[in-house]
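Starting from these lines, generate the structure:
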Amino acid sequence: MTASTANDQRFREFKMPDVGEGLTEAEILKWYVQPGDTVTDGQVVCEVETAKAAVELPIPYDGVVHELNFGEGVTVDVGTVIISVDTDPGAGPVAPAAAPAAEAPAAPAAPEEDEEPQGRQAVLVGYGAAPSSTKRRPRRQQPGVPAQPAALQAELNGHAAPAVAPAPAAPVAAPAPAPAPAPVASAPAAGRPLAKPPVRKLAKDLGIDLATVTPTGPEGIITREDVYAAAAPAPAPAVTAPAVTAPAAVAPAPVPAVVSADRERRVPVKGVRKATAQAMVASAFTAPHVTEFITVDVTRTMKLVQELKQDPDMAGLRVNPLLLVAKAFLIAIRRHPDVNAAWDEANQEIVYKDYINLGIAAATPRGLIVPNIKDAGTKTLPQLATELAELVSTAREGKTSPAAMSGGTVTITNVGVFGVDTGTPILNPGESAILAFGAVKLQPWVHKGKVKARQVTTLALSFDHRLIDGELGSRLLADIAAVLEQPRRLITWG
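Just a heads-up that it's a prediction; the model follows:
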């Protein structure tokens, strides 16, 4: 057995698994082990965040951690090796691979334009290149333009190069005395000023000609600070003159404001935020949305909430207005089952569903997620309260499983907890309707022919107009309102 074969059998590599349904990447949130630590089969070694939830990953091997391939905060593609384990640490040092046959030394040849330089590793899809593994095409020298210094050209190309001492400048004849000109940018003769692409874009955005900018970076590179300095107004020159009576003050001309880079923050779009953005764009520009509104007197519902809190059957359960709104939504869907459907674009079919998976939009530290209660239409009020409380608690802890966020049919978003009257919610992809529950406020309301202070809220229902026409959507929303106005319909209709 060769040394390389023995090493392959000894070291086991653990790849990033697909911890959801078709997920392609995950971010490493935290490592629980370090190189040299002993691990056992089934031990959790790290926590990763997918586009749907945070998940702990167990290692399937016994041994000693040999190497962690990525640090915390790095997004890794599914199928990429993230950790290697030495399954036979008592075997001693790693056997070296057989060396190739000795050859006469030869001067290294310059790589072809499309050839990968020796000693570099292939870059995994989705990670970007490491500083030492970036491949660039060499710049072609234009006729009549002097070559850039090697170290400077390497820096602009994105990788290091051996330092080369600059050749001494050839002596030139001294020009005739002349007034000293204003400082100008030092740039290569007959070449464009040296600046990296982000700096060039900044100069273009600010309307600055790089040829007029004085570089302060190494080897004459123009930096962002140089561009900002060029954009700032020039100070007035000092002038020695006899004292004269000052003229009336004149307001200075307005100067365009220049925003410093240290007053902005850039955060990579990833994890839950990335998944939410992609889903909302896909939904908004795929399903034709219609939103309808209704204002409802929920005074009786709010009284029922207080009564249920004293009910022995609801002891220990969280009873709130959202619970009764969810129950009203489920009852209305049961009365109009055609609402509970999905549009299958690939097969050009409408899929009617005999189950209701009720999604609840939950704000978490990682962003908005929408887990759902499976078969919510079959739950009693105590069961619905129990599952709703567990769903919200798990979501806030960041422990919601990918399965809990898949397969939803309709959703409720409770914007009222933020004091918002209502909104125009966007459908969760693949779902037919979403109900926004606004803030409950004490307002003047005509009740039994008299204006009285009543507790009122506004509901907004967005639905997919391919599946639900205006009549069906209106009847659904009216039924939800009817249950909340007269909560006894929870019994008579449910």
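
Please count neighbours and contacts with C-alpha atoms only from this point.
OK.

so how far is Thr364 from the closest residue to Ser401 other than its chain neighbours?
Leaving aside its chain neighbours, Ser401 sits nearest to Ala53 (6.0 Å; criterion: C-alpha to C-alpha, 6 or more residues apart in numbering). Look at Ala53 and Thr364: by C-alpha to C-alpha, to the nearest Å, they are 11 Å apart.

What is the neighbour count of His66?
The number of residues packed near His66 is 20, by other C-alpha atoms under 10 Å.

For it, give me its contacts.
Contacts for His66 were tallied using C-alpha atoms under 8 Å, 6 or more residues apart in numbering; they are Pro35, Gly36, Ile83, Ser84, Val85, Asp86.

Among those, which lie within strands?
Ile83, Ser84, Val85, Asp86 (DSSP state E).

The residues you listed: which two are farthest apart?
Ile83 and Asp86 (10.3 Å; C-alpha to C-alpha).

So which of the two has more stuff around it?
Asp86 (25 against 21).

buried sites along stretch 388-407?
Within stretch 388-407, the residues that count as buried by 16 or more other C-alpha atoms under 10 Å are 388, 391-392, 395-396, 398-402, 404-407.

Stretch 66-86 too?
In terms of neighbour count (16+ other C-alpha under 10 Å), stretch 66-86 has its buried residues at His66, Thr75, Val76, Asp77, Val78, Thr80, Val81, Ile82, Ile83, Ser84, Val85, Asp86.

Turn the residues you listed into TSV, including distance to Gln306.
Putting the buried residues of stretch 66-86 into TSV (distance: C-alpha to C-alpha, whole Å) gives the following:
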residue	distance to Gln306
His66	59
Thr75	47
Val76	49
Asp77	50
Val78	49
Thr80	54
Val81	55
Ile82	53
Ile83	54
Ser84	57
Val85	58
Asp86	61
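
Let's see this one next, to set against the first:
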Amino acid sequence: MSVQEFALPDLGEGLTESEIVSWEVAVGDAVELNQVLAEVETAKALVELPSPFAGTISELLVEPGTTVRVGTPIITIETADAAGSGPTVETPSIPAKPPAAVESIPDAPEPPPAPQAPAPPETPPAPERTSVLVGYGPKVASEERPRRRHRREEWLASRSAAAEESQPASDAAPQHPNLSLPGERGGDTRVPIAGVRRRMAEAMVHSAFTAPHASLRLDVDVTESLALVERLKRHPRLEGTRVSFLTIVAAACLSALRTSPAINSRWDAERDEVIEFANVGLGIAVATDRGLLVPHIHDADRLSFAVLAREMAELVTSAREATTTPAQLAVGTFTITNVGVFGVDAGTPILPPGEAAILALGAVRRRPWEHEGEVALRSVVSLTLSFDHRLVDGRQGSEFLTAVGDILGDPSGALAYR
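Next up is the predicted model:
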């Protein structure tokens, strides 16, 4: 019998850390090869972590709610053989550096004795062989301690002490009676920035300071689009498929992108090239309890309307249930964000990194609108297109936005149940 140590892998996403959400096993449990050990939250999704060994759980080294770096040991498993069930990676030993030679000057009159050369450093022992899954890499040493979530009980327990420490000294300047400084009464809460929220923040900062943003806005009468949604819900080919106004907007964007290659492109600074994509990786921004996710439908422009509607519904559901796969969260080419579901009329979105444009969809409002020569109450929505001005100029952005608006104004002929 031997005890095998399992370190947190990078899960194939190139990430540096993950959070142990929950353990699916306990000490003393017998596990099989590839049995789920834990649920892990990366910066993109919840992932089930399989066991690389068959044996008995010896120790859980990390508590749920702890964020650990890739390569950190998280569990030990007692196995029947010394080699373990998984492949191993040999880490070569580092040879000791030879001592520097001591020079002497010939014919020098009675030179003082040469200083004793320092003893050569001992050769460090070769690291133990670590059994890991193929592609996971060997254990990585790190001086960083795992970060724990600040749970409600922790700050409640320290609330009284924090309030006492935050009281101003008697000789301090008087405070405004209605001003409550952070921590003054111990009611502030510190929430670790990790997982999806951290990834989102890093991506937005990178995008804002690397791509020159510009935006255009267009108000559109979408009364006919909303009527089409109701007809499509009753269409026999779409029975059981969730069709919404967002589905119509996505189809309109995919149709307009056919004649707007600049909108579906990417700036490659390393090679000084512009990549115009042959197909569309359509991203749908989804607000979740873990933060904003943008899963993608790859080759969305090749799908029929019915398949597109099903893919979009499944994408939103999986994002909210934290079952989105890393492949779905890979970089896309064009994104739609629906801020209208929160009652917002319009907004100027920040570009997802690597994309040329993003469309923000506002809330649909009943507004007085000119229709067939008269003023009538119509359903109107605001469309805002943000774009990378290196890739898209004002004319190109305007042509794309008006093309989308034209389709939404009269959708029956342009969409034709793609």
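
Next, the TM-score between them, please.
Once superposed, chain against chain, the TM-score is 0.78 (TM-score structural alignment, normalised by the length of structure 2); 347 aligned residues with a C-alpha RMSD of 2.6 Å.

Can you check which residues contact both of Ile83 and Asp86 of structure 1?
Counting by C-alpha under 8 Å, 6+ apart, the residues touching both Ile83 of structure 1 and Asp86 are Val65, His66.

hang on, the earlier thing: can you tell me what the residue nearest to Ser401 of structure 1 aligns to in structure 2?
Aligned counterpart of Ala53 of structure 1 in structure 2: Ala45 (TM-score structural alignment).

Quick one: neighbours of that match, just the number.
22.

Also Ala172 of structure 2?
For Ala172 of structure 2, the count of nearby residues is 7 (other C-alpha under 10 Å).

Then Ala433 of structure 1?
Around Ala433 of structure 1 there are 28 residues (other C-alpha under 10 Å).

what does it align to in structure 2?
Per TM-score structural alignment, Ala433 of structure 1 is aligned with Ala357.

next one: Gly36 of structure 1
Aligned partner of Gly36 of structure 1 by TM-score structural alignment: Gly28.

Check the gap between the nearest residue in space to Glu485 of structure 1 that is not next to it in sequence and Lys270 of structure 1 for me.
Spatial nearest neighbour of Glu485 of structure 1, chain neighbours left out: Val298 (5.3 Å); criterion: C-alpha to C-alpha, 6+ apart. Remark: distance between Val298 of structure 1 and Lys270 of structure 1 (C-alpha to C-alpha) = 40 Å.

Of these two, give the one with the bigger neighbour count.
A side-by-side neighbour count of Val298 of structure 1 and Lys270, using other C-alpha under 10 Å, places Val298 first with 24 against 17.

which residue in structure 2 lines up with the more buried one?
Per TM-score structural alignment, Val298 of structure 1 is aligned with Val222.

Touching, that match and Leu383? I think so.
No: counting by C-alpha atoms under 8 Å, Val222 of structure 2 does not reach Leu383; the two are 11.0 Å apart.

coming back round to it: contacts only, for the match of Val298 of structure 1.
Arg378, Ser379, Val380, Val381, Leu408, Gly409, Asp410.

what's the answer for Ile412 of structure 1, then?
Ala326, Leu358, Gly359, Ile360, Ala361, Ile434, Leu435, Ala436, Phe437.

just to revisit the earlier point, give me the three-state assignment for the residue lying closest to the match of Ala433 of structure 1 once chain neighbours are set aside.
With sequence-adjacent residues excluded and distances taken as C-alpha to C-alpha, 6+ apart, Ala357 of structure 2 is closest to Phe387, at 4.1 Å. Recorded secondary structure, Phe387 of structure 2: strand (DSSP: H, G, I helix; E, B strand; the rest coil).

Translate Phe387 of structure 2 into the numbering of structure 1.
So Phe387 of structure 2 corresponds to Phe463, using TM-score structural alignment.

if I line the two up, what does Pro368 of structure 2 land on in structure 1?
Under TM-score structural alignment, Pro368 of structure 2 pairs with Pro444 in structure 1.

coming back round to it: Lys327 of structure 1 versus the residue nearest to Glu485 of structure 1, what's the distance?
Per C-alpha to C-alpha, Val298 of structure 1 is found 14 Å from Lys327 of structure 1.

Distance-wise, check Ala322 of structure 2 relative to Ala161 of structure 2.
37 Å.

do Pro9 of structure 2 as well
Separation of Pro9 of structure 2 from Ala161 of structure 2 (C-alpha to C-alpha): 40 Å.

Which residue of those two possesses the greater neighbour count?
Using other C-alpha under 10 Å as the criterion, Pro9 of structure 2 and Ala161 rank with Pro9 on top: 26 against 13.

what residues are up against the residue mapped onto the more buried one from structure 1?
Aligned by TM-score structural alignment, Pro9 of structure 2 pairs with Pro17 of structure 1. Pro17 of structure 1 is in contact with Val78, Gly79, counting by C-alpha under 8 Å, 6+ apart.

One more pass at 6 Å, please.
Listed by C-alpha atoms under 6 Å, 6 or more residues apart in numbering, the contact partners of Pro17 of structure 1 are Val78.
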